Every structure is written in C-alpha cells, then in structure tokens.
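**Student:** dropping a prediction and its sequence here:
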Amino acid sequence: MRLQLVALLIMAAAWLGCQEEKPQQVKTGQEGKPLPSFAIQLLDSTSYIHSDDLSANKNLVLFYFKPTCPYCRAQMRDMLNNMEKFKDKELCILTNEDLKGAKDFARYFKLNRYKNVIVGRDTGSVVLKTYRVIAVPLTAYYDNNKQLKTFYAGRMGPGSFLQ
C-alpha cells in the first residue's frame, strides 16, 4: 500500500510539472522588474555564468523546461522552426533538473548551432521560486534593460512567439 501511494505521488508530481494547456499570460507582480539574479551552470558542468552577465541591450527570451516533458520538447521544436523571430534576441534555455538531461536536450535539438542561445541549469531554482511556478514550459520575455515584459505558462503554439 505504501509503495502504491509513493508511485501515485510521483505520477501526480510528473503530471503537475509538465502540462499542455493554452498558453496563459500570467501576471506575476514582477512586470517591469529586472531579471532575478542567479547562477547558470553551463553544460560543460564546470563553467557558470551569472544572469547579470547576459547580453546587454538585447531582448531576452527565457525558456524554462523539463528535459523529459513532451510539451517542452514540442515548444522547443516550434521555437527552432521560428528562429528568424529570435535572431536579434538572446535565448536563455534553463532547467533545474540534472545536467545530464539538459545536455541530452541540447544535443537532441542541436542548440550549440545557435550563437544567441545559452543552455544551462538554474542551480538554485531561482526563476521558479521568483515567479512561483509549478509547471513547465514557461516562457518569459524581457526587454533590452532585462525588465520583465510578459510571462507565459504552458506550451505556446508556433504562431504565438513574440506577438
């Protein structure tokens, strides 16, 4: 009985952590406020950059994912199919999951081909805590001053990007 309860809790957590729904613009109370300060562990596992070091004077798209989430994978595919819309922006693709999953995700989508893409791990889950998010994918748009403009929870369709 105890094992069944544990299995049920694990399944519920997996379901809550990865949902496809119509993307909803979420009011976080952080609109107009700067990107939170956090460390990003890069895929080589030894290098870190800080959120403050992301490109100045460029709009930022922050995409938070779970490597095994099918909706995150579908949204990443849609984003890559629309990369012309992101050419003048920096994409920061983050997870708080293990680094192996992030590496596999980046390798699968060949994200190293793009100069404007940073993939890494939010080691302290700062983004999730700041915006009180329990499900992925999430997409946040910041202006060139790194102030939050819009925040979306759920998978966005291919026509939704940067409207």
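**Tutor:** Perfect, I can see it now.

**Student:** when you work out contacts or count neighbours from here on, use the C-alpha atoms and nothing else.
**Tutor:** OK.

**Student:** now the nearest residue to Phe105 once chain neighbours are set aside, what's its secondary structure?
**Tutor:** In space, and not counting its chain neighbours, Phe105 is closest to Pro67: 5.8 Å by Cα to Cα, 6 or more residues apart in numbering. Each residue gets one of three states, and Pro67 gets coil by DSSP: H, G, I helix; E, B strand; the rest coil.

**Student:** report the contact partners of Pro67.
**Tutor:** Going by Cα atoms under 8 Å, 6 or more residues apart in numbering, Pro67 touches Arg73, Thr95, Glu97, Gly101, Ala102, Asp104, Phe105.

**Student:** wait, which of the residues you listed is closest to Arg132?
**Tutor:** Thr95 (14.7 Å; Cα to Cα).

**Student:** correct me, but that closest one touches Cys69?
**Tutor:** No - taking contacts as Cα atoms under 8 Å, Thr95 lies outside contact range of Cys69: 11.2 Å.

**Student:** out of these two, which sits in the busier spot?
**Tutor:** Using other Cα atoms under 10 Å, the more surrounded residue of Thr95 and Cys69 is Thr95, with 26 against 17.

**Student:** contacting residues for that one?
**Tutor:** By Cα under 8 Å, 6+ apart, the contact set of Thr95 is Tyr64, Phe65, Lys66, Pro67, Ala102, Gly120, Arg121, Asp122.

**Student:** try it again at 6 Å.
**Tutor:** Tyr64, Phe65, Lys66, Arg121, Asp122 (Cα atoms under 6 Å, 6 or more residues apart in numbering).

**Student:** could you identify the longest helix within the chain?
**Tutor:** Looking across the chain with DSSP state H, the single longest helix is helix 2-17.

**Student:** so how far is it off the chain centroid?
**Tutor:** 23 Å (Cα atoms, centre = their mean, to the nearest Å).

**Student:** distance from stretch 154-163 to the middle of the chain?
**Tutor:** 14 Å.

**Student:** here's the one I want to compare it with:
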Amino acid sequence: MRITMILLLLACSFIGYGQSDSLHNHRAKANTDTIPPYLRIPYLPTFSIQTPDSSWFSKSQLQENKPVLLLYFSPDCGHCMIETEEMIGKMNSLKNLQIVMATSREFDEMKKFADHYKLERFRNVRIGRDAQRTITRFYRVKFTPFSALYDKKGNFLKAYEKGIDWEELLRLVK
C-alpha cells in the first residue's frame, strides 16, 4: 500500500512538472506576441508604398547614411494634419532627414492629403499608401499619428505614439 502511494505521488509530481513547463512555454510565447515587432527587430522594416503618381517607393530606395522618420498617418485625422503642418514649418531643420509618410487608407484620400499640403515640393518626403498594411502590422499602430525614428545606419531610435516631440527628434538626428 505504501509503495502504491509513493508511486502515485511521484506520478502526480511528474505530471505537474510537465504541465508547469508547458505553461511556462505558453507564457513566454504570449509575452513575445505582445511585444510589437519593431521593439524586437530594431531595424527599419521592408516596405513598399504606392505614391501619389502611382509609382512605388520602397525601403531599398532610401538614401544610405541618412536618418529616417517613418510617419504613419490617416488623411482625416486632425492630429495628423497638425503634425504635418508642424513638420512643414520645421522643414529647414529637417532637410537631412528622410521622411516616409504612409497610410493604409484609400489611394484617393492619400493623394488629396499629399496635394493639400503640397508635399511633392519637399525632396526628402515620400508619401504613399501601404496597401498591404505592412507598416501597420510591424508597428501595431493603435492611434495616428504614429512615428518611428531611425538613425543613419537604420537602427531604431524612438517611437512617437502620441505625436512627435520635434525638439527631441532634432537632437536625436544631429
């Protein structure tokens, strides 16, 4: 009888150990799933956006050794409009920064936004539609505007989830 009880206790402890191990693995996987990819992969993601002239612009077309600001926006977002106006007002200080503005909204909405702000006049700004939602998924964008800043080597510096702190951004890209 004692031997049966001991064997039963040992069996239960092995079962409990196996369950706790699989629970630990499940929790570890859940933790990595909650971390946005841009925090796990600290490099500018591969992307392709359709520009207002219907051509395509991708990461491979960015100039080397220049910092990049990726700005995800919605054409009808009031905060996005304000941020775009602030960006335009600071454009003299942003000349050495490559700015990629992307939206997942309809092409016509993106084009109207670009035309309204006359963004084609800025050589360092590329705007387009992220039809595949690559950027949205990589950054897990919850609100617009969302921006991510990368240094001249393509390394992640800072995300701005609630609007850009322009003074800080200018210090970071000097």
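**Tutor:** Looks like it arrived, so ask away. Everything numeric here is computed off the predicted structure, so don't read it as measured data.

**Student:** can I get the contacts of Thr95 of the first structure in CSV with neighbour count and distance to Asn81 of the first structure?
**Tutor:** Shown next, in CSV, are the contacts of Thr95 of the first structure (neighbours: other Cα atoms under 10 Å; distance: Cα to Cα, whole Å):
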residue, neighbour count, distance to Asn81 of the first structure
Tyr64, 25, 18
Phe65, 27, 17
Lys66, 22, 20
Arg121, 24, 23
Asp122, 23, 25
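
**Student:** what are the ranges of the helices in the first structure?
**Tutor:** 2-17, 70-81, 99-108, 126-131.

**Student:** need the contact list for the residue sitting nearest the centre point of the first structure.
**Tutor:** For the first structure, Tyr64 is the residue whose C-alpha lies nearest the centre (Cα atoms, centre = their mean; 1.3 Å). Listed by Cα under 6 Å, 6+ apart, the contact set of Tyr64 of the first structure reads Ile93, Leu94, Thr95, Pro137, Leu138.

**Student:** tell me the one of these nearest Gly17 of the first structure?
**Tutor:** Nearest member of the contacts of Tyr64 of the first structure to Gly17 of the first structure, counting by Cα to Cα, is Pro137, at 8.6 Å.

**Student:** and the closest one, what's its match in the second structure?
**Tutor:** Matched across to the second structure, Pro137 of the first structure falls on Pro145, judged by TM-score structural alignment.

**Student:** could you tell me how many residues sit around Pro36 of the second structure?
**Tutor:** 14.

**Student:** turn the helices of the first structure into TSV, columns for mean neighbour count and distance to Lys115 of the first structure.
**Tutor:** Below are the helices of the first structure laid out as TSV (neighbours: other Cα atoms under 10 Å; distance: least, Cα to Cα, whole Å):
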stretch	mean neighbour count	distance to Lys115 of the first structure
helix 2-17	12	29
helix 70-81	18	13
helix 99-108	17	13
helix 126-131	15	23
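
**Student:** of those, which is nearest Pro36 of the first structure?
**Tutor:** That would be helix 126-131 among the helices of the first structure, by Cα to Cα, at 7.0 Å.

**Student:** what's in contact with that closest one?
**Tutor:** Applying Cα under 6 Å, 6+ apart, the set of residues contacting helix 126-131 of the first structure is empty.

**Student:** 7 Å instead?
**Tutor:** Here helix 126-131 of the first structure makes contact (Cα atoms under 7 Å, 6 or more residues apart in numbering) with Thr28, Phe38.

**Student:** mean shift between that helix and the second structure?
**Tutor:** Per the superposition on the second structure, helix 126-131 of the first structure and its aligned residues are separated by 1.2 Å on average (mean Cα distance after the TM-score superposition for the first structure).

**Student:** who are the neighbours in contact with the closest residue to Pro145 of the second structure other than its chain neighbours?
**Tutor:** Closest residue in space to Pro145 of the second structure, ignoring its immediate chain neighbours: Phe73 at 4.8 Å, by Cα to Cα, 6+ apart. Counting by Cα under 7 Å, 6+ apart, Phe73 of the second structure touches Cys80, Met101, Ala102, Thr103, Thr144, Pro145, Phe146.

**Student:** most neighbours among these, which one?
**Tutor:** Counting neighbours by other Cα under 10 Å, Ala102 leads those with 29 neighbours.

**Student:** contacting residues for the residue mapped onto that residue from the first structure?
**Tutor:** Per TM-score structural alignment, the equivalent position to Ala102 of the second structure in the first structure is Leu94. By Cα under 7 Å, 6+ apart, the contact list for Leu94 of the first structure reads Phe63, Tyr64, Phe65, Val119, Gly120, Arg121, Asp122.
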